[in-house]
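Student: Provided below for reference: sequence and predicted model.
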Amino acid sequence: MTKEINFDQINQYQANLDNRKDSSVVERAVTHQGILAVSSDFKSDINMNPVFSIDLSTGDVSDQKQSGRCWMFAALNTMNHRLMNNFKVADDFELSQNYINFWDKFEKSNYFLENVIKTADEPLDSRKVAWLLATPQQDGGQWDMLCALVEKYGVVPKSAMPETFSSNSSNQLNKFLNLKLRRNAAQLRELIASGASEDHLSKTKDIMMNEIYRMLTYTLGTPTKKFNFEYRDKDKQYHIDQDLTPKEFFNKYINVDLDDYVSIINSPTDDKPFNKTYTIDMLGNVVGGRQVKHLNLEMHDFKQLAIDQLKRGESVWFGSDVGQSSDSKKGILDTELYAVDELFDMDLSLSKGAQLQFGESLMTHAMVITGVDLVDDKPVRWKVENSWGNKVGNKGYFVMSDAWMEKYVYQIVVNKNYLPSNLKKAQAQSPKVLAPWDPMGALA
C-alpha cells in the first residue's frame, strides 16, 4: 500500500532529533569535516602496523595512472616477482602493461562483435543485448582473460613497448573505440536482419577489425614482434639476449605454466553452492581462448590457500572491492577504519552475501598479496602490493586486516597443483554458466 510522507511525520522526526543530546555536536562536526573524517577510528592506525611474519621481497610498485588496468598490472607483477628472483633484475624492472593492453583491446573488440552476431536475433531492449551494448569494451578484466592473452601473444619488457598517452590515460581511447564498436554493432545487426550471407558478414567484420587495429596502433603503438632484452642485474653484471619474440621471452624468463593457476572465489550466496565451479556468459576477451572459471570456496579454505602459497614464497593475485573501508593515503584496508554506524547510531551492516545480491559491493580492483602476519598460525593482517605508484600507502604497499579480507576480497589465484585432493576434484568440474550481469563477472 502506497503511503506518502506527511508533515506530522516530518515534525516528529525533527522532534526526535532535537531530543538527542549529541545531535548538534554531530551535525557541526559532520557538516564541516565530512562523514569519513569524523568517523575515522585511530585504533585502526595502531592495529594495521605494517609488520608481517611472512614478507616476500617484491621490489618497487608500479603505477597504472589514469587507467583501469589493475588486473593486468597485478598479474604481470606476480610474473615480475618470479623474474626478479630468478634473474636478479633491478627492483624497478617492469613487464610491458601496454603490450598486453594493446592485444586485450584488440581481442575484446573481436569478442564483442562476435557476441553482437550471436545475439542479433534478440531485440535491442532485451537484457542481454542492452548489457552488451552498455560497455562494448573497457580497461578491466579477470585473471583468466590475462592468461588467454599471454598464452596467445607472450609478454615483453616495458622497455620493448613503453606506455603511451592513451595507455596511461585511457578515457579518450575507450570513448572512441566504444563509439566505433557500437556503430559496427548497428551495421552487423542491420546486415543480419537483411539476410546477408555468412561470407558477407565475415568480410565486413574483417574490415572492422582492420580499422580497429589501426586505431589501436595510432594510440598504443605498434605491437612488438621481436626485441633485444638488455639489463644489468643487481650484481651490476650486463646481460643481452637478442631477437626474442614475446612468446620466447615468456617461456625463457617467466617459465610458468599458466594452466596451473586457477581462480578461487568466495561468494556466499544461495545461487552458488561451495565446492562448485562457475563461469559467466559472454565474459572473456580471446575468442577460442581460455574460459573464465571460478571455484567457490568457504572463506577458511580460501584464506588457507593464500597462506600456503605465500609460505612457498609465491605472491597471490586477488580481486576485491577496494573502495570499501579504505584509506589510500595511509594504505589501510580495514573494516574498523571508520565507525560510520556509531556516528549515525544505526545498523549499516550487510552480510557478504547480501552486499553482493543487493548491489552494495562487488570486485572492483585487483592487487597482489605479498605477505601475511600469522599469530598462532592464524592471519591477523596481510601485506598488499598495489599499482597506484609509490606515493600512496607505505611506498605503494597497503595493510589489509583479516576482517577486511573476509568481507571484501572475492577472488584469489593459486597453483592448483597444491590444492587438497578434494578441491582438485571440485576444480575439475564443468562450470555452471551464470548470467552476464552476475557479480562474479565484475571486471577488476
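Tutor: Thanks, I have the structure now.
Student: Please make it C-alpha for all contacts and neighbour counts, starting now.
Tutor: Fine.
Student: wait, what's in contact with residue 188?
Tutor: Residue 188 makes contacts with 116, 117, 201, as judged by Cα atoms under 8 Å, 6 or more residues apart in numbering.
Student: The structure to be compared is supplied as follows:
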Amino acid sequence: MTINTELLTNFKKRFDENRENQVIQGAIAKVGINTASIDNDVLRRHSFTFSDETKRGEITNQQASGRCWMFAALNTARVDTMNRLNVDTFEFSQNYTLFWDKLEKAHYFLDSILDTLDEAQDSRIIAHLLTDPVQDGGQWDMFSGILEKYGAVPKAVMPETFHSANTAVMNKILTSKLREFASVLREGHQNNETLEALTAKKEDMLYFIYNVLVKALGEIPETFTYDYRDKDNAFHRIADITPQEFFKKYVGWDLTNLVSLLNAPTADKPYGRAYTVKYLGTVKEAQPIRYINAPIEVLKEAAITSIKAGEPVWFGCDVGQMSIRDGGIMDEKSYQYDLTLGEGLNLTKAQRLDYGDSLLTHAMVFVGVNLDDEGKPLTWKVENSWGDKAGKKGIYSMSDKWFDEYNYQIAVDRKYIPEKWLKALDEPVIELEPWDPMGALAMVK
C-alpha cells in the first residue's frame, strides 16, 4: 500500500459519510481536541470532598522549574515541622536543596564519565550520560540522599532567585560546560593521561559549577537563625543552627525507614523484587536508588494507612495522561476520544511502559482519600506545586482508577508496608539499564 490519490479519495469519502465528523471538526478547530472531548460527567463525579485528610500547608509554586519532586518531598516533610513549631503553615527553601542537587549531580556525572572512559564515543551509555546531566528532575531516593547529607532550611533563610524559579538558562550553561568537561576527560584518557591526573582535573571542573551556582542561586548558609510566631502569636527564635540540625530536630525523619514502592506491571519486572537503575543518582555516596515492585493494591493500602495516621504521601505519576489541569481532575475518563476521534486510547499500563507511551513525569503529595463504606478508595486528594491558580486552589482530585493506570511510585514509612513485600530489600537488587522507564525523572512544570 502507498499513499496515493485513490487511497486519499477513499479516506475523504469515509470521512464525509459521517456527518458528525463535520461538527466535531469545527469544535476541535475552535477549542482543541481535549476541550472538545471533555466528559462533563467526570466533573460531576469529583466533589473535592474526602473522608480522610492529613494536615497540609499553603500551596506552593515551583514556577518555571522542574523541581516538583523537591516541592513534593518538602511539602510532605513540612507537616512534621508545622506540628513541632505549632504553626498553621510552613515552607522549606527549595532553592537550598536545588543548589545541592545541581552540585551533586555534576559530581555524579563527572564520576560516571571517569567510570566509562573505555566506552566508545558512540556507545549508548555515553549518549545517555551526555543527554541531560543536570536537569531539574529527580526521584524520591535521590532527594532522600540530599536531605540526609545537607538537611533543610526555612524558605526565608535561602529564598528564591531568578534562576531557582527559571532554571532553563542556568541548566543550559551547566550542561554545555559538563559536556565540555566530559570531552576533556575522555580525550585526556585517549592521550594516555593517568586516572589520577584526570581525577585531579575534576576539582577545578566542579569549582566552576559551584561558582555558577553561588552566583545564580546564592550563598549556602552554614548556620542560621530563624524567627517566627506560632499559632498562639508567641514569638520564637531558633538561633545558630545548622541545616542538618534543623532537619533532624524539626522534621525528625529516619530516612532509612522511608521506602519506595513501585508499580511496573511489565513482564521483565516480577513483583516482590527490589530494583535499581544504573547511573541514576544525585549524591554519589548515598544509598543507591531502590524500589520494591508490587501490585497497585499494595501501594494503595500503604498510602491509605499513612494518610489515616496523619502522614501525607509523596508519589510520582504521569500527570499529563487524562488530566484536566485547570479543573484539577485526574480521571481515566476525562476525555471521550472515542466519540470525537473515532477511537479511544487502548494500551494497557504495561504496554504504555513497554512502548514508550507513559512514564513517571511529575511528583505530588497525597493529603487525603475518600473511602466508601467498605473502606475502598473512590478518589484521592492531591496537593500540587503549580500555585493556587491550577486545580481547585492548588488541590487536585484523582479517581481511583486513574491511580491504577498512571501512578507509578509512592514513598512511605516501612511500618505501613506488609513484611511480605519488605523482604525484597533483603534479596539482591536487580539492576535496570539507565534507559529503563523506571529511570524516568519527575520534572513537569
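Tutor: That came through fine. What you see is a predicted model, and the numbers here were worked out from it, not measured in a lab.
Student: Tell me how they score on TM after superposing.
Tutor: Once superposed, chain against chain, the TM-score is 0.97 (TM-score structural alignment, normalised by the length of the first structure); 441 aligned residues with a Cα RMSD of 1.1 Å.
Student: Just the buried residues of the contacts of residue 188 of the first structure.
Tutor: By neighbour count, with 16 or more other Cα atoms under 10 Å, these hold 116, 117, 201 as buried.
Student: Using JSON lines, lay out the contacts of residue 188 of the first structure together with distance to residue 283 of the first structure.
Tutor: Formatted as JSON lines, those follow (distance: Cα to Cα, whole Å):
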{"residue": "116", "distance to residue 283 of the first structure": "13"}
{"residue": "117", "distance to residue 283 of the first structure": "15"}
{"residue": "201", "distance to residue 283 of the first structure": "23"}
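Student: Which ones among the residues you listed lie within helices?
Tutor: Counted as lying in helices by DSSP state H, out of those, are 116, 117, 201.
Student: just these now: which is nearest residue 374 of the first structure?
Tutor: residue 116 (49.3 Å; Cα to Cα).
Student: and the closest one, what pairs with it in the second structure?
Tutor: Aligned by TM-score structural alignment, residue 116 of the first structure pairs with residue 113 of the second structure.
Student: I figured that match was touching residue 182, is that so?
Tutor: Yes - counting by Cα atoms under 8 Å, residue 182 is a contact partner of residue 113 of the second structure at 6.4 Å.
Student: rewinding a little: which of the ones in helices among the contacts of residue 188 of the first structure lies closest to residue 301 of the first structure?
Tutor: Nearest to residue 301 of the first structure out of these is residue 116 (Cα to Cα; 39.1 Å).
Student: Residue 191 is in contact with the closest one, correct?
Tutor: No - contact criterion Cα under 8 Å: residue 116 of the first structure and residue 191 do not qualify, at 11.7 Å.
Student: Spit out the contact partners of the residue most central in space within the second structure.
Tutor: Closest to where the C-alpha atoms of the second structure average out (Cα atoms, centre = their mean) is residue 442, at 2.7 Å. For residue 442 of the second structure, the contact set (Cα under 8 Å, 6+ apart) comprises 66-69, 137-139, 316-317, 360-363.
Student: give me that answer again for 10 Å
Tutor: The contact partners of residue 442 of the second structure, taken as Cα atoms under 10 Å, 6 or more residues apart in numbering, are 66-70, 136-140, 315-319, 359-364.
Student: Out of the contacts of residue 188 of the first structure, which comes closest to residue 19 of the first structure?
Tutor: residue 116 (59.5 Å).
Student: Can you report how many residues lie near the nearest residue to the closest one once chain neighbours are set aside?
Tutor: Nearest residue to residue 116 of the first structure, sequence neighbours excluded (Cα to Cα, 6 or more residues apart in numbering): residue 185, at 6.1 Å. When neighbours are defined as other Cα atoms under 10 Å, residue 185 of the first structure has 22 of them.
Student: Residue 185 of the first structure: which element?
Tutor: Element membership of residue 185 of the first structure [criterion: DSSP states H and E] is helix 171-193.
Student: in the second structure, what residues pair with that helix?
Tutor: Using TM-score structural alignment, helix 171-193 of the first structure pairs with 168-190 in the second structure.
Student: Give me the mean deviation of that stretch from the first structure.
Tutor: For stretch 168-190 of the second structure, the mean deviation from the first structure after alignment is 0.5 Å (mean Cα distance after the TM-score superposition for the first structure).
Student: Which residues belonging to that stretch are considered buried?
Tutor: For stretch 168-190 of the second structure, by 16+ other Cα under 10 Å, it's 170, 171, 174, 175, 178, 179, 181, 182, 185, 186, 188, 189.
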